[in-house]
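In: need a 3D model of the following:
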Amino acid sequence: MITDWLKKNGYLIEKEDNQLGKKVTLTTEKGQAVGITHSLQTSMSGTAYYRIEYDKAGQEFVLQNLSEILEAQHSE
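Out: Now for the predicted structure:
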């Protein structure tokens, strides 16, 4: 629900990654400005994936918008 809200409001974007051969979720400049970043990781089995990371400011941003996120979820 949080990821969906962040996508709808331009903080995250979903796009096709040709190297990984699948859709991935990445941060936008808007997301990075509030403390949300992404990094390419490799799982223990050797699979590459993007991890979304929230620094302290990013976590506070989500908490400050939690009521709006919940309202958006209930209005769908």
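In: all contacts plus neighbour counts: C-alpha atoms, from now on.
Out: OK.
In: how is Tyr49 assigned, secondary-structure-wise?
Out: Recorded secondary structure, Tyr49: strand (DSSP: H, G, I helix; E, B strand; the rest coil).
In: distance of it relative to Leu12?
Out: Per Cα to Cα, to the nearest Å, Tyr49 is found 15 Å from Leu12.
In: for these two, indicate the residue with more neighbours.
Out: Counting neighbours by other Cα atoms under 10 Å for Tyr49 and for Leu12 shows that Leu12 has the greater number, 24 against 15.
In: for comparison, sequence B:
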Amino acid sequence: MSVKMSLNQQAYLNINRRKSHVFVKFLNLILIFFVYSRVNLILSKWFFNWNIRTFKNKSMKLLEMIEIIFNIQDKI
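Out: Take a look at the predicted model:
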């Protein structure tokens, strides 16, 4: 048994789906930054003499991770 929806209902559902998709991406971003900052804190307690180059490398890796996650979510 299939339920037919009007065009308005379909448009409303699509808009809600898009909003929730953006919200999930935003939550993932916050989660990544939180986890990354925790890991960085722990690592910096272990290694006090971190130089700028390693920090740049870490931040570039973080940006790459974020990009990969956004690409995966766009494909879903």
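In: superposed, how do the two chains score by TM?
Out: The TM-score (TM-score structural alignment, normalised by the length of the first structure) is 0.28; 37 aligned residues with a Cα RMSD of 3.9 Å.
In: what's the closest non-adjacent residue to the residue nearest in space to the middle of the first structure?
Out: Closest residue to the average C-alpha location of the first structure: Leu12 at 4.7 Å, with Cα atoms, centre = their mean. Sequence neighbours aside, Thr27 is the residue nearest to Leu12 of the first structure in space, at 4.4 Å (criterion: Cα to Cα, 6 or more residues apart in numbering).
In: circling back: contact partners for the residue nearest to the centre of the first structure?
Out: Thr3, Leu6, Thr25, Leu26, Thr27, Thr28, Gly31 (Cα atoms under 8 Å, 6 or more residues apart in numbering).
In: now list the buried members of the residues you listed.
Out: Using 16 or more other Cα atoms under 10 Å as the burial test, the contacts of Leu12 of the first structure include Leu6, Thr25, Leu26, Thr27, Thr28, Gly31 as buried.
In: hang on, the fourth one packs against Ala33?
Out: No: with the criterion set as Cα atoms under 8 Å, Thr27 of the first structure and Ala33 do not qualify as a contacting pair; they are 9.8 Å apart.
In: do a quick rundown of the helices in the second structure.
Out: With helices called from DSSP state H, the second structure shows them at 7-46, 52-75.
In: and the shortest one, what's buried?
Out: Buried residues in helix 52-75 of the second structure, defined by neighbour count with 16+ other Cα under 10 Å: Ile66.
In: for that helix, which outside residues touch it?
Out: Contact with helix 52-75 of the second structure is made by Lys25, Leu29, Ile32, Tyr36, as judged by Cα under 8 Å, 6+ apart.
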